[in-house]
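> need a 3D model of the sequence below.
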Amino acid sequence: MSFTVAIVGRPNVGKSTLFNRLVGKKLALVDDTPGVTRDRRPGDAKLVDLKFRIIDTAGLEQSAPDSLQGRMWAQTEQAIDEADLSLFVIDAKAGLTPADETLAEMLRRRGKPVIVVANKSEARGSDGGFYDAFTLGLGEPCPISAEHGQGMLDLRDAIVTALGEERAFPPREDVAETDVDIRPTGAGGGEDEESEPTYDETKPLRVAIVGRPNAGKSTLINRFLGEDRLLTGPEAGITRDSISVEWEWRGRTIKMFDTAGMRRKAKVQEKLEKLSVADALRAIRFAETVVIIFDATIPFEKQDLQIVDLVMREGRAAVLAFNKWDLVEDWQAVLADLREKTERLLPQARGIRAVPISGHTGYGLDRLMQAIIETDKVWNRRISTARLNRWLESQQVQHPPPAVSGRRLKLKYMTQVKARPPGFMISCTRPEAVPESYVRYLINGLRNDFDMPGVPIRVHFRASDNPFESKARKRR
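Prediction:
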């Protein structure tokens, strides 16, 4: 992106609505409740012919530095320092407030370009607030309506004027002809279709961090990044938006999503918490590997088990992380107890990787990342059809399919139809009659014989086509 823009202002002036308008998606949570946004959320914005990076921030609230509001404002200040330009959003309908004047003075001292954005200018009686914005001394305000998309062309012109055309439109780098591969797909490859593809360890990896409130999700990500990127504290439920951050681990790009804590459904009553949980579910579906954070001091609560079951049903690769390991006294006894409970309480995730960690001290983070990579390899694994059919034949020799209604089932053919997660199709007689116990037997055999622990495995049965069926119908 050519430049970075921060959206700042007091609470409930429409910053997140403007953010969603510029990125073209409803990424940030929007509600009438003031103070919905807490962490700074980055995104890729497009405004007519401008492309830039934009940061949504928390609203200014005067409070002590060590309070939650004070820590939220510290995050906003970091966004202002990081940005090349600030969009100072005011509520034209409500007019200026002392908080607006305080923020304007702070922005003026920073010495960076600022555009005053008079939002909600479509409302009746907003003219007074628009003209009051001239008194801030930050130049001519730009009237817009983030909700309805009005004034976006004026905002684009204001950004170009504030930064200059050279900064707003950087020269494009021409791609050399030698860098373009014009060979047709598959030309010169000579690869065997039955060969099992190798795992691409350079591809960026999407990881979601989920768990109950106050389990230490944001603290863990901050430890990975080596900075206070996400808002943390002793209060439960600080994180609301699902925030994505990028960093590198051993040369590989990792895109990690911090999510809101997920409580039992019966306890989620407020609209804002429902929105936060829905955002966390979207992050799970978007991710490839999901790390479920357990509090090692109170592990295996009912909600923990439900979160693991949800991740497995969504088909994601899952890793368990027992956080707050620095608070555990008898490591060996607790570790043995956690292993026993993992085997007993999570039969649907047999062999799932579990790592004791401490987001506060950094203990076990390398082992956690290694477990994430290994689980993602299994999640992407493909097995050749020849190996699968040899395996299926041996499984039927060891444990033949049962006879249902006096007729024995016949499993004829097996192939892998998809990966991410691994999915298999078995051609057989009477697929609707295959008992669930035999399906579990086959899934457990796949886990053990092909080394596929801890990932969801799908096995589907299909009746084989009868080439003489149409002829038999004609005789009738």
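> from here on, contacts and neighbour counts on C-alpha atoms
Fine.
> which residues of the stretch 51-200 of the chain fall in helices?
68-82, 98-110, 127-132, 152-163, 165-168 (DSSP state H, counting those that start in this stretch).
> to compare with the earlier structure, here is another sequence to fold:
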Amino acid sequence: MTMTVAIVGRPNVGKSTLFNRLVGKRLALVDDRPGVTRDRREGEARLGHLSFRVIDTAGLEEAKAESLEGRMRAQTEAAIDDADVLLFLIDARAGLTPTDRAFAELARRSGKHTILVANKSEGRDAVAGALDAYALGLGDPVELSAEHGEGMGELVRALVQCFPDDDEAFDEEVEERDGERPIRVAVLGRPNAGKSTLINALLGEDRLLTGPEAGITRDSIAVDVERHGVKLKLFDTAGMRKRARVEDKLEKLSVADGLRAARFAEVVVVMMDATHPFEEQDLRIADLVVREGRALVIAVSKSDLVRDQAGIAKKMREEADHWLPQARGMPVVMVSGLTGDGLDRLVKAIEQTYEVWNRRVATNPLNRWLIETTTDHPPPAVSGRRIKLRYITQPKSRPPSFVLFCSRADALPESYIRYLVNGLRATFDLPGVPIRLTLREKDNPYAEKD
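Okay, here's the model as predicted:
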């Protein structure tokens, strides 16, 4: 069984920097200000010959349970309960603080094996702080610099003592067969649209931090969900406001992290507030998804607030096709993370849209369709000369991409290209996914050659 290591400590001691160092990627947002991390983030770490699951946590702070800081602390305590080993970080340059002492006692009471880490130990200023760490009674501190990678060998030696002797703790790699690989799904939307609440409802637990405050989520957090045999890897992302309103550096980093999650996803669920759907920013986000070539699902959240409105589902369907013709037919699901309504329909829609996104159409049916389409509605003549559409093929899927060989590709009107795309979507049942149609001219054997 894979060991789980949680990184804990007060704010701004370098927990996320160490997490990024262990997973070998810049997954967690890092900034000089304290309190950047709010949700707990998980990753697969490799250090020396060890492989393990690592959890980055929010900084431990004393606060009332109902406050945002109190809910962040609850998430950290849940990570401590889930972990086999704790890496308790202190800032060696700042020395021990009363907060360090209070939470060292929390780590001790947890009963988990705790490794004391004196981070930011580069330079002479850190010597005194590292020596002070002995006063916590958690054993010899491991002195390292997560930012510069110094002292990681000492951390390996400390971790080895906590791992079982069996071979599973070393060089363990989980390889998923193609048929069992979860569908990668990013959840995007404006702030406070209900993204984290929806994912918590799918999980059946308060895994992600939620609340009435807008902009709680900062990092893009990945969680695994299996519902009715469908495996999903869901990425919760920060709310995206209009670019003109984003001035804070940390918010820019959060939005960039969300966009990166969308680019690496296969299906993107765009959350819209049922009380204010299809606002300009919602349409911008959906258009971005289509331009990135991802499959699109619209989730209209907080449906419990509009359930009394007659024909609301039909109205949302019509609005979606009107405002987003570039992904006509995309699933529109009314959901409520609070009551759990529509969750099964959403998972089914994700599965079906993923199948469409991967669909391949054989060349023969494509060319029969092309003959029928051009017979019914031939391309217009440009400058008195006809444009010949010779044949069509699909070289790739994800999203469905077609190549149309023709004469005078640059002269074919944009309106006729849209007509062809709409025909492909309707004939071969490709709703809710972007369709790429590339025009190509065959070489003219009679053209003058150099």
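> right, and the helices of the stretch 51-200 of the first structure - which one's nearest Leu205 of the first structure?
Closest of those to Leu205 of the first structure is helix 68-82, at 25.3 Å (criterion: Cα to Cα).
> buried set for the closest one?
Buried residues in helix 68-82 of the first structure, counted by 16 or more other Cα atoms under 10 Å: Leu68, Gln69, Gly70, Arg71, Met72, Trp73, Ala74, Gln75, Thr76, Glu77, Ala79, Ile80.
> return the member of those residues nearest to Glu301 of the first structure.
Leu68 (27.4 Å).
> quick check: closest non-adjacent residue to that closest one.
Distance criterion Cα to Cα, 6 or more residues apart in numbering; nearest residue to Leu68 of the first structure, sequence neighbours excluded, is Gly233 at 7.6 Å.
> quick one: that neighbour is in a strand?
No - Gly233 of the first structure: not assigned to a strand; according to DSSP: H, G, I helix; E, B strand; the rest coil it is coil.
> can you pull out the helices in the second structure?
Assigned by DSSP state H, the helices in the second structure fall at 15-23, 68-82, 98-109, 127-132, 152-160, 195-203, 249-264, 280-291, 312-323, 343-357, 363-376, 414-427.
> need those in CSV (columns: distance to Pro331 of the second structure).
Putting these into CSV (distance: least, Cα to Cα, whole Å) gives the following:
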stretch, distance to Pro331 of the second structure
helix 15-23, 35
helix 68-82, 33
helix 98-109, 47
helix 127-132, 57
helix 152-160, 48
helix 195-203, 17
helix 249-264, 18
helix 280-291, 13
helix 312-323, 8
helix 343-357, 6
helix 363-376, 25
helix 414-427, 14
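> let me know which of the ones you listed is the nearest to His49 of the second structure.
Of all the helices of the second structure, helix 152-160 sits nearest to His49 of the second structure, with 8.5 Å by Cα to Cα.
> quick one: list the elements packing against that closest one.
Here helix 152-160 of the second structure touches strand 142-143, going by 3 or more Cα pairs under 8 Å, 6 or more residues apart in numbering; DSSP states H and E.
> identify the residues contacting Arg124 of the second structure.
Not one residue lies near Arg124 of the second structure by Cα atoms under 8 Å, 6 or more residues apart in numbering.
> centre of the chain versus stretch 396-411 of the first structure, how much separation?
43 Å (Cα atoms, centre = their mean, to the nearest Å).
> what comes up buried for stretch 41-56 of the second structure?
Judged by neighbour count (16+ other Cα under 10 Å), stretch 41-56 of the second structure contains these buried residues: 41-47, 50-56.
> mind checking which of the helices of the second structure is nearest Ile435 of the second structure?
helix 414-427 (6.8 Å).
> that closest one vs the first structure - mean distance after superposition?
In the superposition against the first structure, helix 414-427 of the second structure averages 0.4 Å from its aligned positions (mean Cα distance after the TM-score superposition for the first structure).
> now the two most distant members of the buried residues of helix 68-82 of the first structure.
The most widely separated members of those, counting by Cα to Cα, are Leu68 and Ile80 (18.9 Å).
> counterpart of Ile435 of the second structure in the first structure?
Matched by TM-score structural alignment, Ile435 of the second structure corresponds to Ile457 in the first structure.
> pull the contacting residues for that match.
The neighbourhood of Ile457 of the first structure, defined by Cα under 8 Å, 6+ apart, consists of Pro421, Pro422, Gly423, Ile443.
> can you do 10 Å?
312, 315, 348-349, 379, 419-424, 443-444, 446-447 (Cα atoms under 10 Å, 6 or more residues apart in numbering).
> kindly report the same for Arg207 of the second structure.
Asp39, Arg40, Gln75, Ala78, Ala79, Ser196, Thr197, Ile199, Asn200, Ala201, Val223 are the contacts of Arg207 of the second structure under Cα under 10 Å, 6+ apart.
> Gly229 of the second structure maps to what in the first structure?
Aligned partner of Gly229 of the second structure by TM-score structural alignment: Gly251.
> who touches that match in this structure?
When contacts are counted by Cα under 10 Å, 6+ apart, Gly251 of the first structure touches Glu201, Thr202.
> I'm done for today, thanks for sticking with me.
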